[in-house]
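predicted coordinates and the sequence they were generated for:
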Amino acid sequence: MAIKAYGAFAADKPLQAMDITRRAVGPHDVQIEIAYCGVCHSDLHTVRSEWEGTIFPCVPGHEIVGRVSAVGGQVSRFKEGEVVGVGCMVGSCKHCHACDEGLEQYCEHGFTGTYNAPIEDAPGYTLGGYSQRIVVNDNFVLKIRHPEEQLAAVAPLLCAGITTYSPLRHWNTGPGKKVGIVGIGGLGHMGVKLAHAMGAHTVAFTTSEAKRQDALDLGADEVVVSRNPEEMAKHAGSFDFILNTVAASHNLDVFTALLKRDGTLCLVGVPEHPHPAPTVGTLIFGRKAIAGSLIGGIAETQEMLDFCAEHGIVADIEMIDIAQIDEAYDRMQRSDVKYRFVIDSASLAKV
């Protein structure tokens, strides 16, 4: 049966309504009626073909919250009516070393993305969450334990939340650690909330003095305007870990200089152009590291959702109807959102 969706027929065209079909529910599948879908910068990059390989028509969306409407005969973990989530992945090989360790995001054969990834079902590639319904293998469905009134703000946790939680956990963020979060946007605002909840002394870095109070309100213990050399110099050699969420090319040396010996600067934003080459001496003489991190595995994503439910953490969002998506993309490029757009999927019935 056809369902309503919203997507792009070409990179230079606005998004528009379209009809799509989903596969029949198989033995290991969960069918989900989508209630909310977050809007990620990856959605914009893909539909505007700013990354290679976009297949059109493209239906983006990988921050999905909804209710189970059907389950396959072999599914035991989910039942109809449950609130569930789907993030950036809907499949992986399940037998490589990475998958065996619960790190499906690093699948050696490539994970199956929630949209624009090749699959055997028609139309031959995945169609994402800007739609009324999705059918997903039960191994890639997540339980949501937040209260009903928070569900829209839970949606961005499925990408922005896990993208920041995974490196914070991997590098042992917690009490006694000094942690920096660079950038106070969709990713960065989650990084501040999570690092604070984990018990770290959390310092937010922003280029804008106007965001100082916002960062404090999110939970930062201190805020540094990174364009102010004096403010930066006060923190030289003091950080255990810095999470850099900025997706624009910039000088990394100013942040590696702030790390302690054995400290790590972790990048989660992918710039359009490469960062300038870092000064190697700064790394060598402090045994410092520049690292990267990609979302998180399914088990860790569930851990993150449970942690956020326990601590009352959700994203700060602005709800939109699906017909406002192009305006939202334009605003997102101007950083004119605090801090994440979320689509009210009920609005698809009107298009």
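Alright, I've got the coordinates.

rest of the way, CA atoms for contacts and neighbours
Fine.

which residue ranges of this protein form helices?
The residue ranges that make up the helices of the chain, judged by DSSP state H, are 41-47, 97-100, 151-154, 160-170, 186-197, 212-218, 229-233, 253-256, 280-284, 298-311, 325-333.

quick check: buried residues in the first one?
Buried positions in helix 41-47, judged by neighbour count with 16 or more other CA atoms under 10 Å: D43, L44, T46, V47.

from these, which single one is nearest V84?
Within these, distances to V84 taken as CA to CA reach their minimum at D43, with 21.0 Å.

now the closest one. Nearest residue, chain neighbours left out?
With CA to CA, 6 or more residues apart in numbering as the criterion, D43 has its nearest non-adjacent residue at 5.4 Å, and that residue is P60.

still on that earlier bit, ranking the helices of the chain by burial, who's on top?
Per-stretch averages of neighbours, counted by mean count of other CA atoms under 10 Å, single out helix 186-197 among these, with a mean of 27.

quick one: distance of it to the chain centre.
With CA atoms, centre = their mean, to the nearest Å as the basis, helix 186-197 stands 12 Å off its chain's centre.

another one to put next to it:
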Amino acid sequence: MEGRKVIGWAARDQSGHLSPYSFTLRETGPEDVVFKVLYCGMDHTDLHQMRNEIHSTNYPLVPGHEVVGEVVELGSEVKKFRVGDIIGVGCIVGSCGECFSCKSNIEQYCNNRIFTFNGTYKDGRPTQGGFSSAMVVHQKFVVGIPEKLAPEQAAPLLCAGVTAYSPLKQFNRTDKVVKAGILGLGGVGHLGVLIAKAMGHHVTVISSSDKKRVEALEHLGADAFLVSSNSAEMEQAVNSLDYILDTVPAVHPLQSYLSLLNVDGKLILVGEAPNPLHFDSVDLILGKKTISGSFIGSIEETQEILEFWAEKGLTSMIEVVKMDYANKAFERMERNDVRYRFVLDVAGSNMEY
């Protein structure tokens, strides 16, 4: 497979506009999995990176880190997959393998992790993501898609799903009903609601307006809905939640949300805002509250969320689109005009428009 040309859709500058781009896959190693891309989820991080709003973007950039594919070739030392298997790749495709994080199976926190796109392989080549016809990935960073999980349904779980699942695992308990808050009802947020409910939590969706109330309560099964701009509602909900999963990928004030937490409550940040967030230390001190962060999930947790999803019979709420609609889809994503995740039908697209 060395030197194989593939077609992707790439951003070439800070406008973030995507257009066809031809590039060469890296040489296939003994532990590599070569796969045809079937579907790829679309994430806010893709958009931030395409526009050089977080980290430092190297152009041309082929985004996409919720990648589902079909194995077409295996390196000589790959034993856990077979040609024809449906597999998934999330946010990272490499790590050092030697540090504490790697040896603790939390390789997403390795300082030398290699991102699926806008990263750099150890040989200096840039990584390109799943908005492309094929990929080559080391077997350690590949997960199996359960047979009863449709591949397009699996795509959002590889980043958005595991981003919610990883921090919520700590609250997966049976000794009491956990009072959960999900802040923001987008790609990660809607999956957070479904995961928390499947874990038996009492779930309150927190949103800036009332327009998603019916969706949250009737479509996703949340137990309560709280409008953050309604001061009376917020006052009534003070000290009512054990945790809040903050999925908002934009600048927003933290103070009012901290007031909703019980003593020892946790505000968990998983949405990557492009500018600093602010809070008053007294809001933490007087309630023994914690602000923490969580970054995607491990490869082990990514496999877990896929199995959890299949076992619980859950359904991702997605809109499947073709590659030539990607720019329009990102425009709609910015307007929150998607319920709740775009998934690209890569294999079914004419990549060379």
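Looks like it came in fine. Everything numeric here is computed off the predicted structure, so don't read it as measured data.

hang on, the earlier thing: mind telling me what the residue nearest to D43 of the first structure corresponds to in the second structure?
Residue correspondence to the second structure (TM-score structural alignment): P60 of the first structure is matched to P63.

how much space is there between its match and T120 of the second structure?
14 Å (CA to CA, to the nearest Å).

and if you look at Y165 of the second structure?
Distance, Y165 of the second structure to T120 of the second structure, by CA to CA: 27 Å.

same question, P167 of the second structure
For P167 of the second structure relative to T120 of the second structure (CA to CA), the value is 27 Å.

likewise for V68 of the second structure?
Applying CA to CA to V68 of the second structure and T120 of the second structure gives a distance of 21 Å.

which one of these two is surrounded by more residues?
V68 (31 against 19; other CA atoms under 10 Å).

who touches that one in this structure?
Contacts here follow CA atoms under 8 Å, 6 or more residues apart in numbering; on that basis V68 of the second structure touches V37, L38, Y39, C40, I86, I87, G88, V89, P151, E152, A154, A155.

next one: V342 of the first structure
Taking CA under 8 Å, 6+ apart, one finds Y36, C37, G38, V39, A152, A153, A155, P156, I317, E318, M319, I320 in contact with V342 of the first structure.

isn't the fourth one up against I343?
What that stands for is V39 of the first structure. Yes - with contacts counted by CA atoms under 8 Å, V39 of the first structure reaches I343, the gap being 7.2 Å.

which residues are common contacts for the two?
By the contact definition CA under 8 Å, 6+ apart, V39 of the first structure and I343 are jointly contacted by no residue.

dump the residue contacts of the residue mapped onto S240 of the second structure from the first structure.
Matched by TM-score structural alignment, S240 of the second structure corresponds to S238 in the first structure. By CA under 8 Å, 6+ apart, the contact list for S238 of the first structure reads K178, L258, L259, K260.

could you check how far the last one is from V179 of the first structure?
K260 of the first structure sits 11 Å away from V179 of the first structure, taking CA to CA as the criterion.

higher neighbour count, these two?
Shown here are K260 of the first structure and V179; by other CA under 10 Å, V179 has more neighbours (30 against 19).

the more buried one and H170 of the first structure, how far apart?
When CA to CA is applied, the distance between V179 of the first structure and H170 of the first structure equals 13 Å.

now G188 of the first structure
For G188 of the first structure, the distance to H170 of the first structure - CA to CA - is 17 Å.

trace L259 of the first structure over to the second structure, please.
With TM-score structural alignment defining the correspondence, L259 of the first structure maps onto L261 in the second structure.

mind listing what its match touches?
Residues in contact with L261 of the second structure, defined by CA under 8 Å, 6+ apart, are V238, N239, S240, L241, D242, Y243, I244, L267, K289.

are any of those residues buried, and if so which?
N239, S240, L241, D242, Y243, I244, L267, K289.
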